[in-house]
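Novice: whatever this is, show me its structure:
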Amino acid sequence: MKILKFGGSSVADAERIRKVAEIIRGKTGDGEEVAVVISAMGGVTGSLLKVCESVASSANDSESIIREIEDKHLGAARALLPVEKQPRVLAEIMSLCNELSDIARGASMLAEVTPRTSDLILSFGERLSASLLCEVLRLQFPDALFVDARDIIKTNSDFGKARVDFESSSRLIREFFLQNQGLKVITGFIASDSRGQTTTLGRSGSDYTATIIAAAVDASSVEIWSDADGVMTADPALVPEARSIEMLSYPEAMELSHFGAKILFPLSLYPAMMKKIPVFVRNTFNPSHPGTCISAGSAKGNGIIRGITSLRNISLINVEGSGMVGVAGISSRMFGSLSQNNINIILISQASSEQSICVAVKKEDSSEAIRLLKETFSNELSAGLISSVYGEDDLAIVAVVGENMRHVPGVAAKVFTPLGRNGINIKAISQGSSELNISFVVNENDLRKALRVLHQALFSSEIRRLNIFMAGTGSIGGRLLGMIHEQEKSLLSRRIELRICGLINTRKMIVCENGIDTGKWKTELESNSLQADFGKFSESIVSGRFENSVFIDATASDQPVQYYSGLLSSNVSIVAANKRANTGTLELFRNLQNSARKKNVSFNYETNVGAGLPVINVIRNLIAGGDEIIRIEAVLSGTVNWLLSEYDGTVPFFELVREAMKRGYTEPYPGDDLLGVDVARKILLLARESGFMLEQQEVQTEPVLPGGVPDGIDTDSLLSLIRSREGDFQHLYREAEARGMKLKYVASTEAGSASVKMTSTGVTHPFYTLKGSENCLIFTTKYYNQYPLVIKGPGAGVDVTSAGLLADIVRIAESVRV
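Specialist: Model prediction:
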């Protein structure tokens, strides 16, 4: 025999009841006898609770609520049954609802709803739904039998959470099933005590009814039908990537449900576990899905972790004091005090030094728990043996569950390393000697992020996902988005997923938790109504909704820089094409480096110098290997080198500047290139990376344009100025040409100094052959002294810069491992 149980969402309306009937018909066709346990129609139990509240508060709306319940069932009956079958069923529904009204009126006269009366009122939900489903099934199975579980399941008189008398119940169930043939439709959730008074079985009571009956008749299996594809690896509402678990052991399922998994309640599994009856959790709305099988054995070799679950609204109660060390009975008194006052302890954690012990309780129990413990330890508090008893609210418990964790080293690292990398603070940790679960406490604001981080690390470790937020959607930012779109398949083949979750430019911004389509980002950004606000954009990044977050600065603005420190401190990695942070004050440079190091996040800015050339990483690798930078000479402006390479006096210099702007070689304001500001920033950064801690004003800079450029001049005026100085520039060019040399704009740093100036180079110098937008860097170091290290390649251009940014991002993705 199979026991099928259908939850409230499965029978919420006529169409769903029809679907349930189809599933039952399919199951009876297997040749095995079937019994069905049914919950109240979706929403009805909630309405019945409102009836209780209305009666207790004398709100006088209980009758209208009952009539809504009546209308719901009458409407379903009319939709499901042929006209000739309706009168008797409709009359039965109205009779039950009239009985309910009488009970509510009687209780309202006392303005009180006792636990016994509450159980009786709540019983009408299952009685109505089971009788209705039974009538629907009789259309196909004329011998279908309505069974009131109060006749076959006996409990004590602890109303609201009655304890089952298994001996009496099993005998009654077996006798009933032997004496009655046909398809049985049984009310879930309800039972009765020895005097015949209605009781209820508490949370997941209908599941409990199903397993009680299954154990009594030695059923072959129990199927729990709900609105989910089985037990999930995490709560899909918090972790969209959650997936169903194929197999669970009874202990695993109990651990998951104890810590918040909504499908099952631990007590409801107990009868099935005692008889080793497999329990299948299936989806009424996706019946072809196999769901989850809960049985005596876990799925060996199918992953270490089975699932992650959580509990909200938790408070942590701490008892601390040096006088606790070595004193027997402290824990006993603490737990006894709480237990005697019906305060449930959810988690326990104690320091090995014995100087502190903490317990997690429900938030609503926090104040009372603190009061009780202060009372219990009043003598110790007065004597200073216990220094404090206090609570922390707004917390959540996360539990990582799996039987295969036993005796496997490194599981804790798999759990806590990604949490630390994402800046999630752990308040308390608990792990039993059975090694079945690792539980810990976090701030409730961090719960969503913690679950997503863990789920990716434990269940999606084959995919390293970054959540990307980008400032700047111009030539560089736009091309980078294009590259990410073009290389999506290639990146996935390397197990890397780059999900664009936020974009901002000078006008608009968009933040999307589920990601922005990189093929349609322009449309999505422009159609979004949010006006650009970098403060709010930054707040979205650090809100706790996103794990493994990376901020990309593809601007040349000072505005994003002021948020770098906050982002790094919130465990957000940064990839910057923008040089302004690293070339601002030395204090800012050091602070950002220290923040990244302290939070163990990445601050990558390879494109700050040389576009896509490996410059910054080369310096770091040299120093890491014990080398010492003595001197760096470099042509660092691809823009200026292109201008100098192209210039031969036939095309005016200002025309070449205009062409460089058109090709995207220049900075947004070309004066930064011609004044030497951009090159000065680059050599300053190289100096700092080399260990020469200079301030910006210490870089001696000569402009490219003879005579310099006035401050505050706009682009059009700048081009006019260049045009007026064509003769001066032509003179410089002719002078170098006459000596067989070429003009190069060279930056250098050594021994704590740095400079940028126009230089004439001869044919033997590596700079002489540079063409177009090429950059060239010559490193003279302790190890590369006689033959300096030379790096040469394109140092400007949208493609190479965007590719350099992408490489920096991919390096971060490759580091996202436990």
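Novice: for the rest of this, base every contact and every neighbour count on C-alpha atoms.
Specialist: Noted.
Novice: quick check: residue 484 touching residue 499?
Specialist: No. At 9.3 Å, residue 484 does not count as touching residue 499 under the criterion of Cα atoms under 8 Å.
Novice: wait, residue 65 sits on residue 46?
Specialist: No. Applying Cα under 8 Å, one finds residue 65 not in contact with residue 46, separated by 10.5 Å.
Novice: please identify which of those two sits among more neighbours.
Specialist: When residue 65 and residue 46 are compared for neighbours, residue 65 comes out ahead with 18 against 13, by other Cα atoms under 10 Å.
Novice: for the host helix or strand of residue 225, name the packing helices and strands.
Specialist: Under the criterion of DSSP states H and E, residue 225 resides in strand 221-226. Strand 221-226 sits against strand 2-6, helix 205-217, strand 279-283, with contacts defined as 3 or more Cα pairs under 8 Å, 6 or more residues apart in numbering; DSSP states H and E.
Novice: so how far is the second one off the chain centroid?
Specialist: Read it as helix 205-217. On the basis of Cα atoms, centre = their mean, to the nearest Å, helix 205-217 sits 36 Å off its chain's mean C-alpha point.
Novice: what's that helix packed up against?
Specialist: On a contact count with 3+ Cα pairs under 8 Å, 6+ apart, helix 205-217 meets strand 2-6, strand 34-38, helix 166-179, strand 190-192, strand 221-226, helix 266-275.
Novice: same deal with the first one?
Specialist: Contacting strand 2-6 under the criterion 3+ Cα pairs under 8 Å, 6+ apart are the following elements: strand 34-38, helix 205-217, strand 221-226.
Novice: now the element after the shortest one, going C-ward?
Specialist: Once strand 34-38 ends, the next helix or strand along the chain (criterion: DSSP H and E) is helix 44-57.
Novice: give the buried residues for that next one.
Specialist: Residues of helix 44-57 classed as buried by neighbour count (16 or more other Cα atoms under 10 Å): 44-45, 47-48, 50-56.
Novice: here is a second sequence; please produce its structure as well for comparison:
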Amino acid sequence: MKLLKFGGTSLANAEKFLCVADIIEKKNKKEQTAVVLSAPAKITNYLVTIIEKKIDNDEILKKINLAENIFIELIKDIKKIQSLFPYENSKEKIQTEFNKLKKIINGVFLIKQCPESIQPIIISRGEILSVIIMKNILKSRNHEVTILNPVENLLSTGSYLDSTVDIKESKKRIKKININQKNIILMPGFIAGNKKGELVVLGRNGSDYSAAVLASCLNAKCCEIWTDVDGVFTADPRIVSNAHLLESISYQEAMELSYFGAKVLHPRTIEPISQFQIPCIIKNTNNIHAKGTLICQKNNSNENFLKGVTHLDNIVMFNISGSCLKDSGKIISRIFSTLARENIEIILITQSSSENKINFCTLKKDVDYIFLTLKKEFKLEIKEGLLNSLNIVKNLAILSVIGSNISEKNNIASKIFSSLGSSKINVLAIAHGSSEHSISVVIKKENLLQGVQNIHNALFFKKKIINVFLIGIGGVGKALLKQILKQEKFLEKKNIKIKLRMIANSKKLLFLNDFITLNNWEENFKKSKEEFNLTILNKILKNTLDSNSVIIDCTSNELLSKQYVHFIKNGFHIVTSNKKANTNSLKYYNEIRTTALKENKKFLYETNVGAGLPVINTLQNLFNTGDYLTSFKGILSGSLSYIFGKLEEGISLSEATKEAQKLGFTEPNPFDDLSGIDVARKLLVLAREIGYAIELKDISIEPILPEKFKNNQNSEEFLIKLQELDLSFTKRVNKARNLGNVLRFVGSIEKNGICSVKIEEINNNNPLYKVKNGENALTFYTNYYKPIPLVLRGYGAGNNVTASGVFSDLLRIIL
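Specialist: Got it, this is the predicted structure:
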């Protein structure tokens, strides 16, 4: 015997009803099958709202007619697909049931209330009609069907709306029924009968529960719960993109997952199958070939002992404190006895004896009732000051990690709290040890999604994921994307995954997903109609909760650089080749670093000085070990390195500049290079890194160009006008050559913090003498490196080396 249960989403329309019939037929060929059916999707909720609506009788009858029409349309559609389906007979049965319902509603309207004994009769119509329709589908396919009446055969105790089945007695009743072994057994879910023979319902997830009960009563070998998901996942896949399907879990693990919010099975459903050790499989009617998840006595899977990260939101915490809690046994006993008497569910409890305080968490829906109940119970203690006023903390959530013997495993708790700490999520309460299968923490509801995602990644995903939002797809940005794509497999071997989430330029943006990837981003970017500006960007970032999220700025946009503090506060690391932030005011420079430290985020800008050269990192490592600078000289511009190298080869200034532009060494307008301001900005970054509190205006710039060149904004006009300087520069180069020297454009930092940028004559003993062709060279004279300086030399311009430096910074986020 196999028990199948189909939920409302599996019976949502004619096609799905017939798909369920196909599954039943297939299963019944192998062994006798019993089937429990829910109401079609949303029908029960619809009937509940009819009870709750305080409207006139005519309007109620209209709503009942609408519900009736849903079923009539359903069987019409079934008839269209399955011609032998007995439409008229089914229609008559549906009309009979709804006529009964209308009479009941008329009676309810007359007495102006709906007694609790009547409510189950109304809200269970959907299940009863599902069975009628399925019986007719199967009979039209020449199957014999036995319908079990749950009111007669499932004896229950409890209230009309939340009963519990007496399995022992129900088993005896069903055993007396002589069911032909060839017959398919159908039973409506959600329904049972009390000792008086009245119809009652089984509360939340009642259909699943009645399926587990019937499986127990029939001694079924297996219970299959068919729903609209492939099985049990390690987290809710709607909020955790890399959640994966579990092959199997134990009854206890399933119980813990359900108790703490996972939409698997209600704990009441697991109790019967656990008691009688009936394996249960969660299956998907939308993907019938998926294996599903097996719930059994012992988890024999080779999977991780961890099973999931789940959550409950809409939680409130009650804080009860006062001197009378010193005698905590009596007071605590009274608190929980009072709540148990009122059937209030307590989810989590923590206690502090030293502070005479006890906290407990419950669902938001019960908060007012609990408050009034406890206030009444402890009226005297509160009046006498022995108990403080009840304090309620709202807008909370409980985040739980579930696994096999989790309390005995090393490092699980530390990973949980480290993950939360890195995201600056405060833990308000902890439950660990009360169950060997779970660790639970109470956090603010606003942090829930980020907490679930971060902890899931930390515990279940071996790969280190970096979520990247790239702004700027000029030469450097495009080169970076090519490098990331090229290194994808190499990084995969190191368990590193770079997920490009967004690519943007100054006008529009593109979101990447499973269909739009790095392989086809350019084509899709051209098609994108998504506008880009700072307002839109901030909205996107506000809704991004993934850990290790990084904004890469490959622009030279000053407005964007002024958003860095805001980005960091919103949980983002920053990697930038844009020098504008580090060369802004000293106040803003310090604010970025203070914020990054406070928020535990990284701000990386290696390419601000030497493109791909490891300048910043090398300096930081030196100074971290106690070294200090005595002086610095460097060629900090790849474009000017190239131009001045060509001058000594006899090429004129204007021609050398044109060549540098063609090779991509210069800015779009070479005036920006020859003005010396770019070198000054790089020198400012270095000086501040070393520890000098200076502004850009404090750096002395000896201009390459006369004052009259400042108004030349057009690149072509500028290059023509530059010819005016060719002769004077040729003379200056020749004069230096006669002395055995060369001209170089050099940035200097003296020990006292004086910074300057100027053209210098360099002799052949100087490390900068042979630096040309676009190379950068930086000479650091420090306490450790003297009299021979530390020299960093290499290409300091070009898209590939700059992109390489950005890429290196990106990987430092997780390394």
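Novice: follow-up on the earlier one: so for residue 535 of the first structure, which of the helices and strands packed on helix 205-217 of the first structure sits nearest?
Specialist: strand 221-226 (43.3 Å; Cα to Cα).
Novice: quick one: that closest one to the second structure mean distance?
Specialist: Average distance, strand 221-226 of the first structure versus aligned residues of the second structure after superposition (mean Cα distance after the TM-score superposition for the first structure): 1.0 Å.
Novice: stretch 89-108 of the first structure too?
Specialist: Mean deviation of stretch 89-108 of the first structure relative to the second structure after superposition (mean Cα distance after the TM-score superposition for the first structure): 2.5 Å.
Novice: how far off centre is that stretch?
Specialist: Mean-position distance between stretch 89-108 of the first structure and its chain equals 47 Å (Cα atoms, centre = their mean).
Novice: give me the residues contacting that stretch.
Specialist: Identification of contacts with stretch 89-108 of the first structure by Cα atoms under 8 Å, 6 or more residues apart in numbering yields 51-52, 55-56, 58, 62-63, 66-67, 69-70, 73-74, 77, 113, 117, 121, 124, 128, 132, 135.
Novice: please apply the same query to stretch 671-679 of the second structure.
Specialist: By Cα under 8 Å, 6+ apart, stretch 671-679 of the second structure touches 636-637, 639-640, 666-667, 701-705, 712-713, 715, 718, 747, 757.
Novice: could you pull up the residues touching residue 568 of the first structure?
Specialist: Neighbouring residues of residue 568 of the first structure by Cα under 8 Å, 6+ apart: 574, 592, 595-596, 599, 601.
Novice: how about it, secondary structure?
Specialist: Under DSSP: H, G, I helix; E, B strand; the rest coil, residue 568 of the first structure falls in the helix class.
Novice: rewinding a little: out of the helices and strands packed on helix 205-217 of the first structure, deepest packed?
Specialist: Most buried of these, by mean neighbour count (mean count of other Cα atoms under 10 Å): strand 190-192, with a mean of 29.
Novice: from residue 296 of the second structure, how far out is the residue nearest to residue 278 of the second structure when sequence neighbours are not counted?
Specialist: By the measure of Cα to Cα, 6 or more residues apart in numbering, the closest residue to residue 278 of the second structure outside its immediate chain neighbours is residue 222, 5.7 Å from it. Distance, residue 222 of the second structure to residue 296 of the second structure, by Cα to Cα, to the nearest Å: 10 Å.
Novice: just put the helices and strands packed on strand 221-226 of the first structure in TSV and tack on distance to residue 806 of the first structure.
Specialist: As requested, these are exported to TSV (distance: least, Cα to Cα, whole Å):
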stretch	distance to residue 806 of the first structure
strand 2-6	51
helix 205-217	52
strand 279-283	42
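Novice: and of those, who's closest to residue 331 of the first structure?
Specialist: Here helix 205-217 is closest among those (Cα to Cα), at 33.2 Å.
Novice: what's the average distance of that closest one to the second structure?
Specialist: Per the superposition on the second structure, helix 205-217 of the first structure and its aligned residues are separated by 1.5 Å on average (mean Cα distance after the TM-score superposition for the first structure).
Novice: residues in the second structure aligned with that helix?
Specialist: Aligned by TM-score structural alignment, helix 205-217 of the first structure corresponds to residues 206-218 of the second structure.
Novice: tell me where the stretch 301-450 of the second structure has helices.
Specialist: Assignment of helices within the stretch 301-450 of the second structure using DSSP state H, counting those that start in this stretch yields the ranges 328-341, 367-377, 379-383, 412-422, 448-460.
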